[in-house]
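Colleague: below are the sequence and a predicted model; questions follow.
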Amino acid sequence: MIEIDGRNLALADIAAVADGASVQLTPEALSRMAASQESAVATALRRPVYGRSTGVGANRTVALAEGDGGDTHGLKLLRSHAVDAGRPLDRRTVRAMLVVRLSQLAAGGSGINPAIAVALSGLINEDVVPEIREFGGIGTADLQALAGTALTMLGEREPLGGGGAQRSVEGWATADALPFISSSALTIAQAVLAHQELSGLLDNAASVAALSFVAMSGNAEALSQAVAAAADTPAVAEAATTFHGLVQGSGEPARIQDPYCLRTLPQVFGSQAEELAALGTLLSRLVTAGNENPLVHGTTSDGSNDVAHHGLFQMTNLARRTDSLQLAIGAACATHLRRIDLLCDPNYTGLHPFLAEDGTGQSGVMMMEYVAAAAVGRIRANAQPTSLQTVVLSLGAEEDASFASTATAQLQSTAHALATITAVELVCASRALRLQGRQPEEFSSPRLRAMMRAGFTLPVEVGDRDLRGDLDHAHGLVRSSH
């Protein structure tokens, strides 16, 4: 059971809810939301409040007519904003979106009726997942996704997988419509899931790269304490120290100076770790941040409650942080491919070309390199900076967009492609080490021994055969912890 208090929510807990964990709102969160609702109601009695007493978007200057502020306008707003298109998103992503939105509401900045949040927690715990489609958001709040969620809660839309519409709330007041949908919860959720996937994957990719280093008798001078001390960032220094520990026991180096794919391991993996950490810090803030528009608060000069209309919902920083991580991963692809290439080269392993069974022209792992290159193509396409995009919408009322939603969806795609590249390298490095007669017990690093043992669970047979099963097995290994 994951407690939702509106103050702290670990990214790992979001992933746990995505995978099926239940949630529970704390009493403090419920009290905070109730106070926020009272504040919002009081403020709306003395001044215009966007979405409560006015229309939205280009209709922000249109005052709601007397008597049109009840359920009718709120339902119209939800229905009109619920349009999306494309392929349905997977259950895991949508569940992550639901818990992110629940956490944001629990922060107490929306002024929403706490009963809506309680109903949302019930939706999560009953595993009723709205059908959310891929196209709708542009990085300025996931209005379509959350409006569609509201319609599912109202019983007007069937959930993902069908089974009939299920009503979890009886009505939806105008005062609660905009506060519920004014969030980038889907975009944030996609980033969180990609971040959690990459956190484990990049660690495993480093271990696999160390196996390649050992298989090619790399020179550990490039990973030494002196190199770490001279590194340009703490993350690169830490990576050098980590790799130096991983390859202890690798033996005498074959070269005075290695190719870049071995020699620059600290820079490559250090830069990725640095960008991943920066994204994680931002996401930890966003899952409880007051990005509601308007934001209900109580900090006016006379101490009374008020609201603030703002633009924090535009996920500019999230788009930029995601782009930076994409660029770091994309820049590393050249060295990933080069290690795979050199593992197929007898000059670096002392084995037959392509790690084949013999020198009679067998292809060995030749085609694995093509698979990795195809995945690299996907990553490099994803790494084109999304934050440079823009658009003008809603009769000119919204003249910019972060397109963070596009960036985070691409980051999920990048994580999947990187797992494929790492799996290819694991197949090749493990085969090379096995053919060289190396054993896990030769190395002092428990982490390296664990990855080598995992790689040695791949099939022993090296004669030409269908390698799809090997790659599928390796894909599972690099996405798990060892």
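Modeller: Okay, I see it.
Colleague: going by C-alpha atoms from here, please, whenever you check contacts or count neighbours.
Modeller: Noted.
Colleague: could you measure from the spatially closest residue to Asp358 that is not a sequence neighbour over to Val365?
Modeller: Once flanking residues are discounted, Asp358 sits nearest to His352: 6.0 Å by C-alpha to C-alpha, 6 or more residues apart in numbering. Relative to Val365, His352 is positioned 11 Å away (C-alpha to C-alpha, to the nearest Å).
Colleague: take the one below as the second:
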Amino acid sequence: MVILTGQSLSFTEVKKVLFDGEKVTISPESLEKVKRSRKAVEKIVNEEKTMYGITTGFGKFSDVFIGKEDVETLQLNLIRSHACGIGEPFPEMVSRAMILLRANALVKGFSGVRPVVIERLLDLLNHNIHPVIPQQGSLGASGDLAPLSHLALALIGEGEVMYKGTEMKSLDALTKEGLFPITLTAKEGLALINGTQAMTAMGVVAYIEAENLAFQAELIASLTIEGLQGIMDAFDEDIHLARGYKEQVEVAERIRSYLKDSQLTTTQGELRVQDAYSIRCIPQVHGATWQTLAYVKEKLEIEMNAATDNPLIFDDGKKVLSGGNFHGQPIAFAMDFLAIAMAELGNISERRIERLVNPQLNDLPPFLSPEPGLQSGAMIMQYAAASLVSENKTLAHPASVDSIPSSANQEDHVSMGTIGSRHAYQVIANSRRVLAIEAICALQATEIRGKEKMAKVTRVFLEKARSIVPEIVKDRVFSKDIEAMNGWLRTTTYKDVIKKAKVESY
């Protein structure tokens, strides 16, 4: 059971909820904070004080006073009018993460919602009811208003959800689980949609996939080193300690551990003096990506436990303050940085693919073809990889450098963080396919060299991968192989290979 406090939600707990179906509840202490915060809201309404979003309109309408007889209508209108999401829906796992993160923000006790609102959010999680939330339409400031409004629709029995693999009306799914929609009261609609949980949820899921792919990239690169009879001197610890980047040192250490018993690698001067940068600089390039991943993880962990509502209620209602914690700039920067770093993993991988297939750069059969000339082999796989890395270069253009004013210029600077998070996720998906192509080519190259000479770790990888993609003995529709390898990489972890090979996992 994951217990939400609003302070300590970790990636480990998020993974348990998203992938293992762990149930979620609220800590008793946090529940008391929520109740005290709610009393403050009710006092404001009863005394008809002017307070943004509670007794006023929203955005440019913040100067319009709303009487207590209309506060429920105000919140309902807010959710319906702001549900302007467009395009394809977020992956179901992102929708699930969005619910978890929004609930965790509300249990901090700064938002003034009734406990029932949080409880119903957790009901959605615990009963696997996931709102259908369109990906496009958020500016990433004033909160992820459009996406979170679609999430909020599920609480009031409107909109669509995914339930047991089927899209249906939210009211139907709630009814099947014996749940009832709620009526939003003062401030609750605003509290549900003022936040960065769409970009953060997308970022969390992207990060989890990126971290696993970064480890897999090292295993695949190790296979390529064997296929090209790479020089191990470039991975010597002294080189990397001399520069001083911890992540670079660790990448080199993992490569050495994977290839320590390989008979396919070479030493400096044995076949050639130096390898190309895409081989020799793996620790430097991959290490820089790991530095970025550490930065991204730190920002996401802060945001996962952040109060991003407006206004925020402090000291049991003695202070109710309007601010801008809903502004997504920290996550926007992190997501742009993530896209750039993961694009580079794909970029250097594509260069290694070229070295595997280009007969002018190696002594392997041209394009790893079983019958060069009659059969094209891996020729067009490199084309596909080149296309993906080129697409990544456009997706990695920073979204955060753009801003368009909204709400009659009241909201005159926005983060575009949700666009950044979506692009980062697309980059990761593209880079995984590039690495899938590298894996297919590297498997073929090492088998040509002699798989009996491979290191124990890479040999285990080959044996597992060959159950997914068979050896190339004649031309076939390689698109299917790429997708099969991509799917395998997405659902397996580097630890599976390491564990079987009984090599220490770093």
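Modeller: Perfect, thanks for sending it. For clarity, every value in this text was computed on a predicted model and none was experimentally measured.
Colleague: re the thing from before, and the residue nearest to Asp358 of the first structure, what's its match in the second structure?
Modeller: In the second structure, the residue matched to His352 of the first structure (TM-score structural alignment) is Pro365.
Colleague: residues near its match, how many?
Modeller: 17 (other C-alpha atoms under 10 Å).
Colleague: was I right to think it contacts Pro372?
Modeller: Yes: counting by C-alpha atoms under 8 Å, Pro365 of the second structure does reach Pro372; the two are 7.0 Å apart.
Colleague: still on that earlier bit, which residues does the residue nearest to Asp358 of the first structure contact?
Modeller: Listed by C-alpha atoms under 8 Å, 6 or more residues apart in numbering, the contact set of His352 of the first structure reads Cys344, Asp345, Pro346, Asp358, Gly359.
Colleague: let's see that with 7 Å instead.
Modeller: Pro346, Asp358, Gly359 (C-alpha atoms under 7 Å, 6 or more residues apart in numbering).
Colleague: next: Ala58 of the first structure.
Modeller: So Ala58 of the first structure contacts Ser394, Leu395, Ala397 (C-alpha under 7 Å, 6+ apart).
Colleague: check contacts around Ala307 of the second structure.
Modeller: Per C-alpha under 7 Å, 6+ apart, neighbours of Ala307 of the second structure: Ala105, Asn325.
Colleague: now swap in Arg338 of the first structure and tell me
Modeller: Arg338 of the first structure sits next to Cys261 when contact means C-alpha under 7 Å, 6+ apart.
Colleague: map it across to the second structure for me.
Modeller: Arg338 of the first structure maps onto Arg351 in the second structure, by TM-score structural alignment.
Colleague: from Ala198 of the second structure, how far out is its match?
Modeller: 34 Å.
Colleague: next one: Ser407 of the second structure
Modeller: Using C-alpha to C-alpha, one gets 20 Å for the distance from Ser407 of the second structure to Ala198 of the second structure.
Colleague: next one: Asn362 of the second structure
Modeller: For Asn362 of the second structure, the distance to Ala198 of the second structure - C-alpha to C-alpha - is 47 Å.
Colleague: all strands of the second structure, in order?
Modeller: Taking DSSP state E to define them, one finds strands in the second structure at 2-4, 24-26, 86-89, 129-131, 134-136, 160-163, 166-169, 312-314, 319-321.
Colleague: all helices of the stretch 1-150 of the second structure, in order?
Modeller: 11-20, 28-46, 71-82, 92-106, 115-126, 145-155 (DSSP state H, counting those that start in this stretch).
Colleague: okay, those in CSV with distance to Gly57 of the second structure next?
Modeller: What follows is those, written out as CSV (distance: least, C-alpha to C-alpha, whole Å):
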stretch, distance to Gly57 of the second structure
helix 11-20, 35
helix 28-46, 14
helix 71-82, 8
helix 92-106, 21
helix 115-126, 21
helix 145-155, 15
